[in-house]
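Novice: next come a sequence and a model predicted from it.
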Amino acid sequence: MAQSHATATTTTVETPQVRNITTSDVLEALRHGFEDFWEHPSHYAFAGVIYPIVMVVAAVWVSGQNILPLLYPLATGFALLGPFVALIFYEVSRRQELRMDASWRHGFEALRSPNLSQMATVGIVLCALFVTWLITAQVLFTGLFGSEPPTSLSGLFYEILTTGQGWTLIIFGNLIGFLFATLVLFISVVTFPLMLDRHVTARQAIETSLKASLTNTIPVLLWGLIVAVLLAVGMATLFVGLIIVMPVLGHATWHLYRKMIVPQAGRVARARAPRAARAPSGVRPA
């Protein structure tokens, strides 16, 4: 077990170096994410079911509490926690890269990483942003519609889609949500994979993620758009699609990290283990 995270404890800490990537690198990382998932789809889908279950429970809880205005902010806001939730999939891709047993159950070894406390610190930051988003959404709704919540989901939709206040809520709510999502994207796009791979502090990881995002703004924004679209598709299928979407995005995030961050001195980032049928020589490593 200790050997699985040896790089995090025995390698001299150095400042992570960022490199430039292109939009084609983002698409290639996504392709590698699908390939990682497809190695054992049933195994990873079982792990991915955790996320949609949480979403469904939250939806039921919101309905029962008669705080329907928070249903949409909750559904979209859970994406702010996605980078932390996907730790299991980063670990699986890391193990595949090292030619280790990459069964989904080994993904939980991420929770035994020497850097777990630093990951938890960033997780707390994401949770704080999630709560701030919910409070902001509630304040915006109350400011437009008053403190009395709608009594039914159909009544909520009617008020939002047929009134001026509703369209104001749609425009400004989504604009504010976009700002929250962009902030989370920039501070976390490589943060958790970096902390899983190296012994760095939460501050160093966040600073590296911000630097990588500002250096590769267009590719990172494209990645954010891909994440948003795939999550929307997953939610549109009553959260069932998230069983596939979450593992794919988690694996792809690891490969995006590999493309954006220069490997440590003396270590070459190896490409995912290719199947013999598609392992021609000269393939560019991820």
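Specialist: Ah, there it is. Predicted model, so just to flag it, every value in this text is computed and none were measured. Residues are numbered from 1 along each chain as shown.
Novice: C-alpha only now, for contacts and for neighbours.
Specialist: Noted.
Novice: could you look up the SS state of residue 150?
Specialist: coil (DSSP: H, G, I helix; E, B strand; the rest coil).
Novice: what's the neighbour count on it?
Specialist: 17 (other Cα atoms under 10 Å).
Novice: check it against this one:
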Amino acid sequence: MSRFHVLTPSDEQPAAIPVIRRIGFSDLREALEKGWEDFKVWPTHAIFLCIIYPLVGLVLGGMALGYAVLPLVFPLAAGFALLGPVAALMMYELSRRRERGEPTSIGHAFGVLRSPGFPAIVAIALLLMGLFLLWIATARGLYQSLFGVYGAPDAVVPFLRQVFTTSAGWDLIVYGNIIGFIFALVAFCISVISFPLLLDRDVGAATAIMTSFRAVMVNPVVMAAWGVIVAALLLAGSLPAFIGLAVVMPVLGHATWHLYRKLVI
């Protein structure tokens, strides 16, 4: 009987430690171009709309009912950067199958559920979800420490005035972005190639995370540029009303697979 595995591979023999290549900025451009080509083959924007629209509806509904959700709009939007690798799992699988010349359709994207590394994928996904929830709690706590528990306006204009015209608001912007950057950096190092690696090889969660960290350490400048590209595209896709994320997120998912293939031997 096969043993349940998360941190280690499913096979009894230890997996070889993946080797990391040094890459250049041209590799980032090529990964994005290949990601766009994959997206044109499978325009999966409808899947992401099914994820994005309910989130937008919850925020708008909370505002309509008078709940103080405005302080959490930016943290929730920024949280896409933390959970994006999980949402893009099907994109990795589609790109993987296309690269290998295997039969490929939207239905094949769910093959990720049958991957030997799926328990490890779930473990890392839960780790990222924990980071996301901790980020939301931290952002809420920072806001309340600066404005008080009942300090959130229930309308957009008063909220923006509160943030941009008060010293507490500027403290919120500065400290919030510093804290958010730390969360994003940790999530980026954990997940930048760990999910594609687990789809490609059954190495276990520990090796996948360590390999992802090593990819960043071996290519610090190039991977920092990739992080900036991802953040910029997610920001652009969030305007207006997160709708652009329906295209940005699948393209980045496909591109991440191709980036992984350039990074790992």
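Specialist: Happy to help now that I have it. All figures in this text were calculated on a predicted structure; none of them were measured in a lab.
Novice: quick check: TM-score for this pair?
Specialist: Here the TM-score for the pair of chains, by TM-score structural alignment, normalised by the length of structure 2, is 0.90; 253 aligned residues with a Cα RMSD of 1.8 Å.
Novice: so which residue is smack in the middle of structure 2?
Specialist: residue 84 (2.4 Å; Cα atoms, centre = their mean).
Novice: any idea what that residue aligns with in structure 1?
Specialist: Here residue 84 of structure 2 is matched to residue 82 in structure 1, going by TM-score structural alignment.
Novice: go on, residue 20 of structure 2?
Specialist: The alignment partner of residue 20 of structure 2 in structure 1, by TM-score structural alignment, is residue 18.
Novice: would you mind finding the match for residue 119 of structure 2 in structure 1?
Specialist: Per TM-score structural alignment, residue 119 of structure 2 is aligned with residue 117.
Novice: now do stretch 169-177 of structure 1: distance to the chain's middle.
Specialist: 21 Å (Cα atoms, centre = their mean, to the nearest Å).
Novice: and it, which stretch of structure 2?
Specialist: Counting by TM-score structural alignment, stretch 169-177 of structure 1 corresponds to 172-180 in structure 2.
Novice: now do that stretch: everything it contacts.
Specialist: 78, 135, 139, 142-143, 146, 163 (Cα atoms under 8 Å, 6 or more residues apart in numbering).
Novice: now with 7 Å, please.
Specialist: Residues outside stretch 172-180 of structure 2 that contact it (Cα atoms under 7 Å, 6 or more residues apart in numbering): 139, 143.
Novice: go on, stretch 133-144 of structure 2?
Specialist: So stretch 133-144 of structure 2 is in contact with 72, 75, 172, 176, 183, going by Cα under 7 Å, 6+ apart.
Novice: picking that back up, confirm that the match of residue 119 of structure 2 sits in a helix.
Specialist: Yes - judged by three-state DSSP, residue 117 of structure 1 forms part of a helix.
Novice: and the counterpart of residue 214 of structure 2 in structure 1, which helix or strand is it part of?
Specialist: Here residue 214 of structure 2 is matched to residue 211 in structure 1, going by TM-score structural alignment. Using DSSP states H and E, residue 211 of structure 1 sits within helix 202-215.
Novice: that helix vs structure 2, mean deviation?
Specialist: On superposition with structure 2, the mean distance recorded for helix 202-215 of structure 1 (mean Cα distance after the TM-score superposition for structure 1) is 0.5 Å.
Novice: so for that helix, what gets flagged as buried?
Specialist: For helix 202-215 of structure 1, the neighbour count (16 or more other Cα atoms under 10 Å) marks 202, 204-213, 215 as buried.
Novice: with stretch 11-19 of structure 2 instead?
Specialist: In stretch 11-19 of structure 2, counting by 16+ other Cα under 10 Å, buried: residue 18.
Novice: quick one: what's aligned to residue 140 of structure 1 in structure 2?
Specialist: Under TM-score structural alignment, residue 140 of structure 1 pairs with residue 142 in structure 2.
Novice: in a helix, that's where that match is, yeah?
Specialist: Yes - the assignment for residue 142 of structure 2 is a helix, going by three-state DSSP.
Novice: can you count the residues close to it?
Specialist: The tally of other residues near residue 142 of structure 2 (other Cα under 10 Å) stands at 17.
Novice: what does residue 174 of structure 1 give?
Specialist: 15.
Novice: would you mind getting the average deviation of the strand or helix carrying it from structure 2?
Specialist: Using DSSP H and E, residue 174 of structure 1 falls within helix 164-188. Helix 164-188 of structure 1, aligned to structure 2 and superposed, deviates on average by 1.0 Å (mean Cα distance after the TM-score superposition for structure 1).
Novice: after that helix comes which helix or strand?
Specialist: Criterion used, DSSP H and E; the element after helix 164-188 of structure 1 is helix 191-197.
Novice: what separates that next one from the chain centre, distance-wise?
Specialist: 12 Å.
Novice: give the aligned range of it in structure 2.
Specialist: By TM-score structural alignment, helix 191-197 of structure 1 lines up with residues 194-200 in structure 2.
Novice: mean shift of that stretch relative to structure 1?
Specialist: Overall, stretch 194-200 of structure 2 averages 0.4 Å from its counterpart (mean Cα distance after the TM-score superposition for structure 1).
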